[in-house]
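1. Please find the sequence and the predicted model below.
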Amino acid sequence: MAAAKSFTPLTWPDLTSRPRPTPDATVSYGPDRMQKVDVWLPKRTVKRPVVLMVHGGCWQTSIADRKLMDWIAADLRADGIAVWNIDYRGVDRDGGGYPGTFTDAAQAADQLAVDAKKYNLDLTRVVAVGHSAGGHLALWLAGRSKLPKTSPLRTAKPLKIAHVISLGGLPDLEATAASPDNGCGTEVIAKLVGTGRTDPYTDTSIPRLLPIGVPQDLINGREDRIIPYRMATNYIAKASKAGDKVILHTIPDTGHVELIAPETLAWGETKRLIRAALSESGKQ
């Protein structure tokens, strides 16, 4: 009998030690150095479909910023898809946490509509893609119209997102806070949702906003040791019960880093889903 094939996951240095591609432009939406968006533009001259990209890093600037997504952003650019790669102040930075991390993400997303004409971006074809903690923020951005009327996070005209793809995300903050094995720890959640509030999850955790009314794909590695697999399956059950169209894609021989490495099976599946979602949104 042949020996079972062992799986060796990619490490962060396996990704970040590669030659780094560069964006075509950087946009500021505030005075802080983290209040930036990198814009990746394909050569095509027709209106460009857009991926709104959100990095992870446990909602902490000291762990990751938008540059972690450079390699997949460049891969999409080469494939004819523009990328709006946002940054935001993490909970470990002045002005981050609640509400700053959320308002930053919202302002960065809404800036896309402001600059769409300048960069020839097609606002009818916007797909949000978030990795890890960024998966939570990507889903939150798509569900902003469902925020309680009393929430300070509400905005008048949130960017319309046609589809969300979460890569090893953490959509359910209540479940994350109750799970010490979540890869980010539990203390960070308290900083993210705010302390001293009667119900800190009402406008921050995606299950509280369901149904968000936007198709969702969750891509998770079966060998992910950072984000427990149940974070995806438990959320899928809640979202489906609420009436949202949500599909879980389980990728074998895949950890957490593989989800944003352009040569992997996981990223190949993500690109397939991005193309399908952009094509579908273009028909509406």
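-> Looks like it arrived, so ask away.

2. From here on, just use CA atoms for contacts and neighbour counts.
-> Fine.

3. From residue 174, how far off is the residue nearest to residue 68 when sequence neighbours are not counted?
-> For residue 68, the nearest residue in space outside its immediate sequence neighbours is residue 55; the separation is 6.9 Å by CA to CA, 6 or more residues apart in numbering. Here the criterion is CA to CA, to the nearest Å. By it, residue 55 lies 21 Å from residue 174.

4. can you check residue 57 too?
-> From residue 57 across to residue 174, the span is 18 Å (CA to CA).

5. would you say residue 49 is within a strand?
-> Yes. Applying DSSP: H, G, I helix; E, B strand; the rest coil, one finds residue 49 inside a strand.

6. which residues touch it?
-> 81-82, 121-126, 278 (CA atoms under 8 Å, 6 or more residues apart in numbering).

7. what do you get for residue 28?
-> 35-37.

8. which residue sits closest to the most centrally placed residue in the chain in space, ignoring its chain neighbours?
-> In the chain, the residue lying closest to the centroid (CA atoms, centre = their mean) is residue 130, at 1.6 Å. The spatially closest residue to residue 130, leaving aside those adjacent along the chain, is residue 54, at 4.5 Å (CA to CA, 6+ apart).

9. now that neighbour: how far from residue 9?
-> Residue 54 is 22 Å from residue 9, where distance means CA to CA.

10. for residue 203, same thing?
-> According to CA to CA, residue 203 and residue 9 sit 35 Å apart.

11. which SS class is residue 83?
-> strand.

12. Contacts only, for it.
-> Taking CA under 8 Å, 6+ apart as the test, what residue 83 contacts is 38-41, 50-53, 73, 76-77.

13. Pull out the buried residues from stretch 115-131.
-> Applying a neighbour-count criterion of 16 or more other CA atoms under 10 Å, the buried positions in stretch 115-131 are 119-131.

14. Second structure for comparison follows:
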Amino acid sequence: MCAVNATLDDRVTTAPPRRHAAPPRVRERAGRRGGTLAAGVLLGAAVVLALLVAGMLAPHVPVLGLAGVTASAYLAWALLGAAVVTVLAAILLMRRGGVVRVAATTLGLAALAGSVVVGWQQLSVAREHRVAVDVGGLFALTGSRAEPDASAAYGEHEGRPLGLSLWEPAGSGAGAAPVVVLLHGGGWTSQDRLERTTTAHATWFAEQGYLAISVDYPLSDDEHHLWEVAEPQVACALSWVQDNAARHGGDPGRVFLVGASAGGNLALDVAYRAAAGDLDPACGSAPPVVAAVSTLYPVASPAAFAAGADPLLGGAARDTAIAYTGGTPEGVPERYAAVTPAEHVTDAAPPTLVVAGAADHLVPPAGAVDLAATLEDAGVSHELVVLPAAGHRFDAAPGGVGTQVWRELTLRWFDLHGRAPTTP
């Protein structure tokens, strides 16, 4: 009996002390603090999303519009974020009211509704042109970018070599492939042939069965105004393509030009001048005839570009235009005319596709509209697509609606205008 009692005593004395639960009032205060913090975070996210969506809906508002059109390239993420914020804020609101929670829910709903409106506008353009948008691709943050299969120097400028890089066509055993030559943007003063977006496009074209070639050209600066040099050098690169494409699986009889921004300006000028017979390459033989050209937000009107109306980007536009031409449109009007694509349009100009952003704060889309009118008057096959709520470099989003629309329309354009083999 004593042993039993001793054992029980041991159990009592060695049992761990009980932890006292926090009083209900303390737990309630902690829960309120956590809920208030979560509501504050959601309100901050809702404010940011609402401002971005407001910029998408009112893209020409200074500063706000620029942020909005930049975000519109990744619209799917904005829509998803607005939906998540709205749902979480609504859950908190149902558990307990409060001004912060009501504001977060309301702003989240507004951002969600605005995102749907902008998405509907952009998808309407895709539907109008019968482009089936890959919904999963809309959420892509990085595109496919393969290293080039080869690189070479095609010429030189002031003793420095000018290079190009090649991505050979997938399935190249099926015969000679069409060739697409890509010209990067950068305001004629920056970037190079391996710029991220250009490389992604080149990789994609190679996956579609093209020999893709990205080309460097001489860049201007405050002391070197190369408006007379860049185009003959691009023509020199085309001459290299004509002489060497076959060695890399390409057909020199089917050459297409692609350019973005300042590269779009060069692509249009070179294609039109070569067709008119007034462009002598800086090296090699006469360049091949360009079958068709496709451009993204091209500087179709260098004078309007130099006007630089945007309060944030206008100064950069003026600086690059002056670096390229050596002056303002008022000071050297003949130079601006010389690099304006519409000035070189003839009825021999190649078929032209232009895709521009309606809310481009850097390159006014009005220049593309005027170019389309000039092409119409000349009887040149052309198509202009203006994407709503899209800004400059909308194709930086690898799977954005604008990127998908431009790529699909470019494939169709090239198929329609010369992609078919030149020989049976």
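-> Arrived safely, thanks for sending. Given the structure is predicted, the values throughout are model-derived calculations rather than measurements.

15. re the thing from before, for whatever residue of structure 2 lines up with the residue nearest to residue 68 of structure 1, list the residues it contacts.
-> Matched to structure 2 by TM-score structural alignment, residue 55 of structure 1 sits across from residue 184. If you count contacts by CA under 8 Å, 6+ apart, residue 184 of structure 2 has them with 191-193, 195, 198, 214-216, 259-264.

16. and what of residue 116 of structure 2?
-> residue 79.

17. so where is the helix or strand where it lies in structure 1?
-> Element membership for residue 116 of structure 2 (DSSP states H and E) is helix 99-128. Counting by TM-score structural alignment, helix 99-128 of structure 2 falls onto no part of structure 1.

18. Strands along the stretch 51-200 of structure 1, start to end?
-> 82-86, 121-131, 163-167 (DSSP state E, counting those that start in this stretch).

19. Can you add distance to residue 248 of structure 1 and give those back as CSV?
-> Converted to CSV, those look like this (distance: least, CA to CA, whole Å):
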stretch, distance to residue 248 of structure 1
strand 82-86, 24
strand 121-131, 14
strand 163-167, 10
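
20. who wins for proximity to residue 112 of structure 1 among those strands?
-> strand 82-86 (7.3 Å; CA to CA).

21. sorry, back to before: have a look at residue 203 and residue 9 of structure 1 and say which one is more surrounded.
-> Neighbour totals were compared for residue 203 of structure 1 and residue 9, and residue 203 leads with 24 against 16 (other CA atoms under 10 Å).

22. show me the contacts for residue 198 of structure 2.
-> So residue 198 of structure 2 contacts 182-184, 214 (CA under 8 Å, 6+ apart).

23. give me that answer again for 7 Å
-> residue 184 (CA atoms under 7 Å, 6 or more residues apart in numbering).

24. can you count the residues close to residue 275 of structure 1?
-> Other residues near residue 275 of structure 1 come to 15 when the count uses other CA under 10 Å.

25. now it: how far from residue 76 of structure 1?
-> 10 Å.

26. Also residue 22 of structure 1?
-> Relative to residue 76 of structure 1, residue 22 of structure 1 is positioned 13 Å away (CA to CA).

27. which of the two has more neighbours?
-> The residue with more neighbours, out of residue 22 of structure 1 and residue 76, is residue 76; 21 against 14, by other CA under 10 Å.

28. What does that one correspond to in structure 2?
-> By TM-score structural alignment, residue 76 of structure 1 lines up with residue 205.

29. The stretch 301-424 of structure 2: strands as residue ranges?
-> For the stretch 301-424 of structure 2, the strands defined by DSSP E, counting those that start in this stretch occupy 352-357, 382-387.

30. can you list these in a markdown table and add mean neighbour count and distance to residue 49 of structure 2?
-> Shown next, in a markdown table, are the strands of the stretch 301-424 of structure 2 (neighbours: other CA atoms under 10 Å; distance: least, CA to CA, whole Å):
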| stretch | mean neighbour count | distance to residue 49 of structure 2 |
| --- | --- | --- |
| strand 352-357 | 26 | 21 |
| strand 382-387 | 19 | 21 |
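
31. out of these, which comes closest to residue 292 of structure 2?
-> strand 352-357 (6.1 Å).

32. Can you check which part of structure 1 that closest one sits on?
-> Strand 352-357 of structure 2 corresponds to residues 216-221 in structure 1, going by TM-score structural alignment.

33. returning to what we had before: out of the buried residues of stretch 115-131 of structure 1, flag the one nearest to residue 284 of structure 1.
-> Nearest to residue 284 of structure 1 among these is residue 124, at 8.2 Å by CA to CA.

34. ok now do the closest one, which residues does it touch?
-> Contacts of residue 124 of structure 1 (CA under 7 Å, 6+ apart): 281-282.

35. What's it aligned with over in structure 2?
-> In structure 2, the residue paired with residue 124 of structure 1 according to TM-score structural alignment is residue 253.

36. what's the distance between its match and residue 79 of structure 2?
-> Distance of residue 253 of structure 2 to residue 79 of structure 2, computed by CA to CA: 45 Å.

37. Same check on residue 371 of structure 2?
-> Residue 371 of structure 2 is 35 Å from residue 79 of structure 2, by CA to CA.

38. and residue 403 of structure 2, what pairs with it in structure 1?
-> Residue pairing (TM-score structural alignment): residue 403 of structure 2 is matched to residue 267 of structure 1.

39. need the contact list for that match.
-> 259-261.

40. let's see it at 8 Å
-> Per CA under 8 Å, 6+ apart, neighbours of residue 267 of structure 1: 258-261.

41. Going by distance to residue 209 of structure 1, which of those residues wins?
-> Of all the contacts of residue 267 of structure 1, residue 259 has the smallest distance to residue 209 of structure 1: 25.8 Å, by CA to CA.

42. pretty sure that closest one is touching residue 167, no?
-> Yes. Contact criterion CA atoms under 8 Å: residue 259 of structure 1 and residue 167 qualify, at 6.3 Å.

43. So which residues of structure 1 form helices?
-> 12-16, 70-78, 100-119, 133-142, 173-177, 187-193, 230-242, 265-283 (DSSP state H).

44. Could you measure from residue 200 of structure 2 over to residue 103 of structure 2?
-> Look at residue 200 of structure 2 and residue 103 of structure 2: by CA to CA, they are 41 Å apart.

45. what's the answer for residue 309 of structure 2, then?
-> Using CA to CA, one obtains 36 Å as the distance from residue 309 of structure 2 to residue 103 of structure 2.
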